[in-house]
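Enquirer: Here is the input, now give the coordinates:
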Amino acid sequence: MFALGLVPQARPPDIEPPPYSDFPHTAHARRSDAQLSRVRDFLDNPKRPAGLDERQWIAFYKYATLFMLDSAGKLWRHKEGGAHRLVIPEERRPSILVEMHDRTGHRGLFATRAFVCDRFWWPQMGSDIDWYVHTCHMCQIRQVVRIHIPPIVPEPTAPMYFAHARCATTSWVEGRALLSETARTLGEWLFQDIICRWNALSEIVTDNGAPWVAACTYLADKYHLHHIRVSGYNSQANGIVERPHFNVRDALFKATEGDGMHWHSSVHTVLWADRTSVCRRLGCSPFFAVTGSHPILPLDFKEATYLVGPPEGILTTEELIALRATALQKRADAVDCLRSAVYAQRLQEAEDFESCNRATTRDFDAQPGSLVLTCNTAIEKSLNRKMRAQYLSPYLVVSRNRGGAYILSELDGAVFDRPIAVFRVLPYLTRRDPIAFQPNVLDTDSRRIRELEASTDKGDGIADAEMAEADR
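Expert: The predicted structure follows:
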């Protein structure tokens, strides 16, 4: 024998609808609700209301003919085809929206509006449905909208340091403009530009700076280099690089026509000019000493003449390097053509990006004290994310840092330890009055808040403090 039975169904949770007074209403909507009560009285007792002139009476009568009153005292709105709609009083409208939205699977705006508008009617019902659906907490945390930021390329930060190395035998120079002088940046440069290019070194001589010592000590242990450190009062011991560094520095200044703020734009041309210039102690250029062949300059491809004016007399080494660096920079025709093509392509891609993401490219500019949602990035690559919340909420906006990222806190005042990127934040639409922001409830002192605000972290990478700690 088999017994058939029904699977017990879970009782849906009780949902308390928000009071209708919390719904945003225009003056026209309030006048329309007041007009409904006069229409009901007129249909119950068809007499001309007092205080109406002829024009107002005609308009009122035409409006009243759009409704009818049944024997049970219910007010209906006429609709073509006989599918009349029940007029809902103010106190029952929130419960209708709860049943038609929350109890029917939290359908979107179109489905909820179709459910309600096919059966019921009240003034400005479209705006009420729109507000209720957009302020639904469950719908907000499950939305899959991704905000795109405008395709604005930030101005790059100018390098502040120049790392310089030179071969003791051939005087071949290697260098790189650096944003910061840390063990990490110096170690990457030594490994990429020297060890990977010229094989392991037998000996390296540096000054006694802490970043150089840390970088070279690691490389010495890994690649068995003999690291020699010169003392601060005996810099002449590293004169092979100290003296030519003065020439390279002056050549950088002269190659940029005295614009010392953009010296980094001429690093490659100055280094190439230094490598191809004849060294007095060698009798040949470092390029010839390393490769065994004379260098071919861009002027050799164009014409067998200099691309700059001839010198008026004997040149110094610095002037000769600067002169050849200037000659290398005069590849204007091909470079300008290529730059124009690349720039036109970038403009086209930016226009295509804006056109494709016009609806989601927005800057909400949440102010301090605003409630926001944050994208649940922990589930972006997980396989079981379908039943997980797409956004976490709500959080309180404290301020924004120099990089534009938001500094957020929990509702109890616990401040996040790092900023959140702009494109991961959406405004949270609340059905009640916004929370009054009070800085004194934050669990972080003002000094830490100022540090977060001064940070340029855009919210996607490692925080500035962690980067600095990693560099050490």
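Enquirer: Please make it C-alpha for all contacts and neighbour counts, starting now.
Expert: Noted.
Enquirer: ok so Arg243 is a helix residue?
Expert: Yes. Secondary structure of Arg243 (DSSP: H, G, I helix; E, B strand; the rest coil): part of a helix.
Enquirer: next up, for comparison:
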Amino acid sequence: MQSILNLHRGVARDDFSGWPETVGLVKLTEKAVSEWFTSEWICRYGSPKEVTVDGGPEFGKEAQDAVKKAGSRIRVKTPYYPESQGMVERGHKQLKDSLVKMCGENGGKWKKYLPLVTLSDRKSTKRTTGFSPFEIQFGQLPVLPIDIETKTFLAVEWHKISTTEESMEARAKQLEGKEEMRRKAAEKLKKSREDSMKYWDRRMANQLI
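Expert: Below you'll find the predicted structure:
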């Protein structure tokens, strides 16, 4: 969790795709965090296998109980060592920097721009996977207003599909592409994490722990 102007921005991020869910909270409490996690993640995507939190006070017993109630394991990382959360912490910084630029001198508008910045994050290609979170999640790029206006290949004209067979064929091709995309993303993510581990091993080799 990070705060801006005494309001708080909550971020949950899928460790594989990088898909973020964000929220602006007036009060950063365990109750607010647990309710948000339940309504915005569990109710949309189901229970994750594991949830990693940064060990801040908002992730106390009530918030952890909500995670355990969902059937998920919980891992608590030290809040003083953000590198241990890799992509999540990098994503936090990118979101915050984007909000600052969007708001300019009027920082009070950050909550207004949060959904737009979140969408931008979802459609931005990640170095670790080679794809955007949206592509990995849905198997295609998001369709934006400009795609509809210019009739790009992203704006599939589903209304022209008249038979069940045509619909099944179109969806099957979409799913086939999604699985291939996920396979490539998993391979690239694995290599990225291996390279990151080698980097930190070299960096910490001469330090006492």
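Enquirer: Overlay them and tell me the TM-score.
Expert: Remark: TM-score between the superposed chains equals 0.65 [TM-score structural alignment, normalised by the length of the second structure]; 148 aligned residues with a C-alpha RMSD of 2.0 Å.
Enquirer: The second structure: matching residues for the helix or strand encompassing Cys337 of the first structure?
Expert: Using DSSP states H and E, Cys337 of the first structure falls within helix 332-356. The counterpart of helix 332-356 of the first structure in the second structure, using TM-score structural alignment, is absent.
Enquirer: swap in stretch 183-197 of the first structure?
Expert: Mapped onto the second structure using TM-score structural alignment, stretch 183-197 of the first structure spans residues 30-44.
Enquirer: list the buried ones in the matching stretch?
Expert: If you call a residue buried by 16 or more other C-alpha atoms under 10 Å, then stretch 30-44 of the second structure has these buried ones: Glu30, Lys31, Ala32, Val33, Ser34, Trp36, Phe37, Thr38, Glu40, Trp41.
Enquirer: could you dump those to TSV with secondary structure and distance to Leu114 of the second structure?
Expert: Below are the buried residues of stretch 30-44 of the second structure laid out as TSV (DSSP: H, G, I helix; E, B strand; the rest coil; distance: C-alpha to C-alpha, whole Å):
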residue	secondary structure	distance to Leu114 of the second structure
Glu30	helix	21
Lys31	helix	22
Ala32	helix	18
Val33	helix	17
Ser34	helix	20
Trp36	helix	16
Phe37	helix	17
Thr38	helix	20
Glu40	helix	15
Trp41	helix	17
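Enquirer: could you pull out the strands for the second structure?
Expert: Using DSSP state E, the strands of the second structure run over residues 2-4, 7-13, 20-25, 50-53, 73-76.
Enquirer: I'd like the ones you listed as JSON lines, with distance to Met102 of the second structure and mean neighbour count appended.
Expert: Shown next, in JSON lines, are these (distance: least, C-alpha to C-alpha, whole Å; neighbours: other C-alpha atoms under 10 Å):
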{"stretch": "strand 2-4", "distance to Met102 of the second structure": "14", "mean neighbour count": "14"}
{"stretch": "strand 7-13", "distance to Met102 of the second structure": "15", "mean neighbour count": "19"}
{"stretch": "strand 20-25", "distance to Met102 of the second structure": "16", "mean neighbour count": "18"}
{"stretch": "strand 50-53", "distance to Met102 of the second structure": "28", "mean neighbour count": "16"}
{"stretch": "strand 73-76", "distance to Met102 of the second structure": "32", "mean neighbour count": "14"}
